[in-house]
Structures are given as structure tokens and as C-alpha cells.
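> Provided below for reference: sequence and predicted model.
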Amino acid sequence: MDCPVTAAIDVIGGKWKVVILYHLRDNTLRFGELRKRIPKITQKMLTQQLRELEANHLIVRKVYAEVPPRVEYTSTPIADELRPIMDMLCAWGERHKKLLQSAE
């Protein structure tokens, strides 16, 4: 029997997916805007992660018929279900960062 945690990590695991979803919550962003918000991610990796998130129905990619083409990304309702988990991760990250700073 598959572990439910494994199923979740298969969809949102890795270094960047949760970060991307965090930036897309309450926002519709273009590719360049995501790159600015996540400066350490490469263009290739961002493209790959966005494709995987779209394939798993966590984001929607909308292409506008303009020149130059405009593409926007929005989180889906199923991704929005992760909001409480992301809020908890943010709070934990802040506490952990402070703990590390106080230990220096």
C-alpha cells in the first residue's frame, strides 16, 4: 500500500515547487515575475517545475494571443488546499531562522 506522504511528495517535492506555489497563492504571475521573485532558480528549472505543476493540476497556464506572447500562471483550487501547510512552513521557517541566528 502506498504511503500518502509519498503521494504528496511525488507531486510537490523538490526544491522549488512549494516555493513556486507560495508565490502563486493569491497571485497570477508571468514567467518573468516568478524569476524575479525566485532569483536562485534557473530558467530551465522554472520551466520544468511549472510544467510538472501544470501536469499535476496545481497551476493553470494561460497563453494570450499577443505579440510578444504573454503567459500567466495561476494556482488551482487543489493547490489552494495547501495554504494551511504553507502557512505552517512559513511560521516554522521564521522560528528556525531565529533559532539559528541566536545560536551564532
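Perfect, thanks for sending it.
> C-alpha from now on. contacts and neighbour counts both.
Fine.
> What is the burial count for residue 13?
12 (other C-alpha atoms under 10 Å).
> want to compare, so here's the second one:
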Amino acid sequence: MTTTRTDPNASGGAAYNAFLAMCPSRLLLERISNKWVVLVLCALGGDADKAPDVPAAPTAMRYSELARLLSGVSQKMLTQTLRSLERDGLLTRTVTPTVPVTVTYELTDLGLSLHRVVRRLREWAQSHMDDVLAHREEYDART
């Protein structure tokens, strides 16, 4: 399909171009740029209580742990986010037959590779928030 790929022989497989409207990689960008996706990846990547310069250690977490950690996320949104990440192969869902049943989520190798990218995005947002707020205030004063 010419609207979704560039030259498929260039890299030995499909070469996607997110600048094209119907490219599947554009849809993937839309999904992974969601704030809840970024925060779930960072939580499962072990970033929740780490300073930016401390290496993260990936961790398995239960649904209730994620819900507590991600302040403000609704049950519906967290469930949808976890399902979409599982569908895309970014995390695994493990059910342990206990009473009650224990369900844990953990990043896959693919999820860990994306975690390394979104961790930097989260760090940038946190460290530059004061600058952004100052620019917003300045902009709003002009308009």
C-alpha cells in the first residue's frame, strides 16, 4: 500500500512513514503519546520513586498498585490502557490462581525499549515545567 510505506526494500522490510495519513506507525504514535501510556510504562519501568539520574529497575505490579500510583486515572482508562499495551506486545498480564486471583503486569522487551524513550520525555516535562509555566504566563499577559 503506497500510502502507508516507503520503499519496502530499503531496510529489508516495511519502512513506515508516520507523516503519511494512513500509515500504521502514525496510529501507534497516537497511542503511545497518551499520558496514561507514558505513566504506566514509567511505573512498570521502575521510575516511580527514582531520581532522574538513578537507573530504573523494571518491576511487576498489580492493578491496584498501578491505580494508586497513577493519581487521577479512572478504572476504565487504566483498564483500556493496560489492554492496549498488552495487545501491542508492550506488557504482559500474568494471572496467578490464588484467592483472590492475583493479576500482575510487567514490561516486555519491546515495552522496555519504549520505556527508555518515554522516561526521558517524563524527565524533560518535570524538569522544564517551571520554564513552560513562565512562558505561558508571559504569553497570556501579551494576549
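Looks like it came in fine. Remember, predicted model here, so these are calculated numbers, not experimental data.
> How alike are these chains, TM-score-wise?
TM-score of the superposed chains, computed with TM-score structural alignment, normalised by the length of structure 1, equals 0.85; 104 aligned residues with a C-alpha RMSD of 2.0 Å.
> counterpart of residue 68 of structure 2 in structure 1?
Aligning on TM-score structural alignment places residue 68 of structure 2 opposite residue 36 in structure 1.
> Map residue 77 of structure 2 onto structure 1.
Checking TM-score structural alignment: residue 77 of structure 2 goes with residue 45.
> Tell me which helix or strand its match sits in.
Assessed by DSSP states H and E, residue 45 of structure 1 sits inside helix 43-55.
> ok, average deviation of that helix from structure 2?
Superposed on structure 2, helix 43-55 of structure 1 shows a mean distance of 0.9 Å to its aligned residues (mean C-alpha distance after the TM-score superposition for structure 1).
> Of all the residues in that helix, which ones are buried?
46, 49, 50, 52, 53, 54 (16 or more other C-alpha atoms under 10 Å).
> Report the separation between the match of residue 68 of structure 2 and residue 67 of structure 1.
From residue 36 of structure 1 across to residue 67 of structure 1, the span is 22 Å (C-alpha to C-alpha, to the nearest Å).
> for residue 81 of structure 1, same thing?
35 Å.
> of those two, who's got more company?
residue 81 (11 against 6).
> Next, count neighbours for the aligned partner of residue 85 of structure 1 in structure 2.
Residue 85 of structure 1 maps onto residue 117 in structure 2, with residues paired by TM-score structural alignment. Look at residue 117 of structure 2: counted by other C-alpha under 10 Å, it has 13 neighbours.
> now do residue 66 of structure 2
19.
> so it sits right up against residue 40, yeah?
Yes. Between residue 66 of structure 2 and residue 40 there is a contact under C-alpha atoms under 8 Å: 7.4 Å.
> Since that was my last question, I'll sign off now.
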